[in-house]
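Visitor: here's my sequence, what's the structure:
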Amino acid sequence: MPPPGGRVAFTATTAKNAKPKEKIYRLAVENGLYLEIHPTGSKYWRHKYRFAGKEKRLSHGVYPEVTLAEARDARDDARRLLRQGIDPGRVRRSRKAKEEWEADNTFKSVAGEWLKKQRPTWAESTAKKRENLLRNDIYPWLGSTPINHVETSDLISLLQRIEDRGAIETAHNARQVLNQICRYAKQTRRVDANPASDLQGVLSPKGTQHRPAIVDPAAFGKLLLAIEGYEGSHVVRCLLRLCPILFQRPGEMISMEWEEIDWKASTWNLPASKMKMRQEHVVPLSLQAIAILRDLEPLTGRLPYVFPNARRRREHVSPATINSALQKLGYDTKSQHCAHGFRASARTMMDEQLGFRLEWIEHQLAHQVRDSLGRAYNRTKHLPQRTEMMQKWADYLDLLKQGARQENILVGDFGQKSV
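Guide: Below is the predicted model of the structure:
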């Protein structure tokens, strides 16, 4: 029997049985809620209401995905807002805008912006390390999270996950990167506060980084002799032979390119993009260095890199190549001598054994050297003196090898410290 007034109550069966017609039509539910049926058969829950004297409408979803009960609940929520003097349509638009903003401002998207801005200030090796850190240790857990939803507890959990696998150094690097990204998010008004600013002390202290180096001439001579007898690939053997002669950073050594070699001037010209200090650097090439490069040129000279990867020929060897080769020679790279150790070896012996000016040595190491007025020297500063120094250094290394063969170190007067 129909209710008073002759109006039939709207039920779930009413919604189910509503058939499409030639034109859109509506079936009223109650209190402004109605079902809108389209000629295609699609059915939509709508809610008609008035706010500030104007008639407005809200959509509450599509039937049957949204049931009658759910549509009524959504309508009732809107009516509660109306009783509070709030336009539910405006609330809906604000919520949608917030969701769209969060979808466009995930941690990964903000980190990508930060990377793009910082990349020009980094050496290529540094950029790759940052990208790998984000890709392997941060994005899988934070990448899709809206940046304004990232909390300090999320960051602590992520860092402790890295620490728990024993990667203390990686965890500390991750903390630094997270702080910089979250600070950038605050600077660009994505967040009100930096959630990474309170991470100090959450990780175990990292041990003092130890880069072992042989600085005793006799022991270094034995290392040079071992390198001469390296039985791995010719490319790696040449790389090993050049490391003590040129003593540049391992990342710079492995990424040496043929186009950077000036045969006429006998120099290796490194672009600022490869350098830690972001300044161009010139490395004078001794006769011994030129001979090694000339020997390797027929093998790799048509490729971009002097020391190409064995599998991916247009890429350079991996960062672990030098240490791996030293380990094959029987050297413990954590306690005896490592790839970076060639720099310390050269600095110590060029100063203590050969007596060259520290200013020249530091400049050749590509360290930041400033004059008395605080100005950075340019890349060609003291180049004639450094060229002579690099040749005498290579000659000294030959004598160390000869002494190792004879088990008798030869000491020569190769230079005097200038006053």
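Visitor: going forward, measure contacts between C-alpha atoms and count neighbours the same way
Guide: OK.
Visitor: following whichever strand or helix holds Leu82, which helix or strand comes up?
Guide: Using DSSP states H and E, Leu82 sits within helix 68-83. Sequence order places helix 88-104 as the next helix or strand after helix 68-83, per DSSP H and E.
Visitor: ok, and what's touching that following helix?
Guide: 56-58, 78-79, 81-82, 146-148 (CA atoms under 8 Å, 6 or more residues apart in numbering).
Visitor: just the buried residues of those residues.
Guide: Buried members of the contacts of helix 88-104, counted by 16 or more other CA atoms under 10 Å: 58, 78-79, 82, 146-148.
Visitor: thinking again about what came up before, which one of the contacts of helix 88-104 is nearest to Pro384?
Guide: Of all the contacts of helix 88-104, Ile147 has the smallest distance to Pro384: 53.5 Å, by CA to CA.
Visitor: who are the neighbours in contact with the closest one?
Guide: 102, 105-107, 110, 185, 190-191.
Visitor: would you do the same for the sequence below? I want to compare the two.
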Amino acid sequence: MRFTDKYLQGIKPKLVDYRVFEKGTDKGFGIKITAAGAISFFMQYAFDGKRRFYNLGRYPSVSLADARERCRETRLIIDKGIDPQSAGKEVAIGSVKDLLDNYINNMELTGKKTSQEVKYRVTKDCANLFDLPANTITPIHIRNILHTIIKRGSEVEANRVRAYLHRMFVLGIHHDHDPKMMSNKFIFNLSINPVDAVPKNQAAESIGDRALSFAEIKLLWNDTTLSPQFSIAVKLLLLYGGRSSEVIEATKEELDFKAMVWALPPTRTKNKKWLLLPITPLAKQLFDDLWPYTRNSPFLFPGRYSDDKPINQTSLGHAISKITCIDKFIPRDLRRTVKTRMGEIGIEKSMRDRIQNHALNDVSSTHYDRYDYLIEKRNAILKWEKSLIELESTL
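Guide: This next block holds a predicted model:
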């Protein structure tokens, strides 16, 4: 039967304590009646293969409606793999700050280099929400945050912050179901991702399509306005088509001039896999030209004031923005340029992808192919190098 207040008020005690289960939608919900006539609510559940009872409060201090609600809330906690008795009568709900910490910790564990930048951007615009329980955040909160960013003229940044917040809440939802998190002292108890309801500003985004022509590559290669270090960085980007971070954060120990191989470890690549690149004659010349500027630093491009860290990526971007010999471009455009112009001279896309360390997601590449393609990469880059040298020689 389904409990009612009339039923509870009319129930009679027996010589010993006994329990009555409700036959309804709230699984395990019941009442315990003592020999003295006291009535308390409980929920029966199984945890670690054992039957357990959880006290929901004494009637009538706790109403029947409140007891039902406590039963449902406790069931949610159990479904998340948490024993309500070991966690206490109330499990703490994680705050927005806890949600951000969980996100940043996940980024650092998975080797994401931008964790501190993400933390800075979210903190900058969302710090006033940090003390709120994460499960109280609504689409209105998200909308207001993004509106503030857009008002200061940063539409692209608003999209970035939206993406960070969306990922934060996704990981918060995963957190409560992750067996590794069962020892945590809080849960987020998120039923929805509040960012889903807030649309991305599509008008602020544009897919890059800038690829330098061979004539522009020639002008850029021979530009004299850049410092020697930045000039060499640009030439290495044009030779290998790498990500700017892969070039300017390179270390001396990655270069093997005996084997003529540049070996980028998984900690420095986006797909977390080794990237082996051949050191061709032109690359060797560029590294030799760069060496006097490396000082005693382990980095090829040491910071201006410290040998212990490389230059900042933004420094390269700022330097490139001052180039006037060709139309405006950004470092990422050089990667697109190499991909495009290598194709023009007949280098197959699969080889261009391997040189640029793009993820290959076909079954064969993902699970079976462990060949390094170093010989094929060398032949392809030598072909591309020949084109660059011919451009330089036509001055």
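Visitor: TM-score for the pair, please.
Guide: The TM-score (TM-score structural alignment, normalised by the length of structure 2) is 0.68; 308 aligned residues with a CA RMSD of 3.2 Å.
Visitor: one step back: and the contacts of helix 88-104 of structure 1 as CSV, adding distance to Gly229 of structure 1?
Guide: Below are the contacts of helix 88-104 of structure 1 laid out as CSV (distance: CA to CA, whole Å):
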residue, distance to Gly229 of structure 1
Lys56, 86
Arg57, 84
Leu58, 81
Ala78, 82
Arg79, 86
Leu81, 83
Leu82, 86
Pro146, 56
Ile147, 55
Asn148, 58
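Visitor: biggest separation within the residues you listed, which pair?
Guide: It's Lys56 and Ile147 that sit farthest apart of the contacts of helix 88-104 of structure 1, by CA to CA, at 33.9 Å.
Visitor: neighbours of Arg26 of structure 1, how many?
Guide: Counted by other CA atoms under 10 Å, the residues lying close to Arg26 of structure 1 total 15.
Visitor: give the contact list for it.
Guide: Arg26 of structure 1 neighbours (CA under 8 Å, 6+ apart): 34-37.
Visitor: now, those residues that are in strands?
Guide: Those of the contacts of Arg26 of structure 1 mapping onto strands are 34-37, per DSSP state E.
Visitor: dump those to CSV, plus neighbour count and distance to Ile181 of structure 1.
Guide: Formatted as CSV, these follow (neighbours: other CA atoms under 10 Å; distance: CA to CA, whole Å):
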residue, neighbour count, distance to Ile181 of structure 1
Tyr34, 23, 48
Leu35, 24, 48
Glu36, 21, 48
Ile37, 22, 49
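Visitor: what residues are up against the equivalent of Leu326 of structure 1 over in structure 2?
Guide: Structural alignment (TM-score structural alignment) places Leu326 of structure 1 against Ile320 in structure 2. Counting by CA under 8 Å, 6+ apart, Ile320 of structure 2 makes contact with 226, 329-331.
Visitor: counterpart of Arg92 of structure 1 in structure 2?
Guide: In structure 2, Arg92 of structure 1 lands on no residue (TM-score structural alignment).
Visitor: and Arg92 of structure 1, how many residues sit next to it?
Guide: 14.
Visitor: could you do the one 4 residues further on as well?
Guide: Other residues within reach of Lys96 of structure 1 by the criterion other CA under 10 Å amount to 12.
Visitor: what is the burial count for the nearest residue to Asn312 of structure 2 once chain neighbours are set aside?
Guide: Counting by CA to CA, 6 or more residues apart in numbering, Asn312 of structure 2 lies nearest to Gly303, which is 7.3 Å off, once chain neighbours are set aside. By the measure other CA under 10 Å, the count of residues near Gly303 of structure 2 is 18.
Visitor: wait, what's in contact with the equivalent of Gly303 of structure 2 over in structure 1?
Guide: Correspondence of Gly303 of structure 2 to structure 1, assessed by TM-score structural alignment: Asn309. By CA under 8 Å, 6+ apart, Asn309 of structure 1 lies in contact with 315-318.
Visitor: any chance of a PyMOL selection covering the buried ones in these?
Guide: Those of the contacts of Asn309 of structure 1 that count as buried under 16+ other CA under 10 Å are selected in PyMOL with:
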select buried, resi 315+316+317
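Visitor: now structure 2: which of the contacts of Asn309 of structure 1 match?
Guide: Here is what carries over to structure 2 from the contacts of Asn309 of structure 1, by both residues aligned by TM-score structural alignment, their matches' CA atoms under 8 Å: 315-318.
Visitor: buried sites along stretch 37-55 of structure 2?
Guide: Here stretch 37-55 of structure 2 shows 39-45, 54-55 as buried, counting by 16+ other CA under 10 Å.
Visitor: how about stretch 99-108 of structure 2?
Guide: Buried-residue list, stretch 99-108 of structure 2, by 16+ other CA under 10 Å: 99-100, 102-104, 107.
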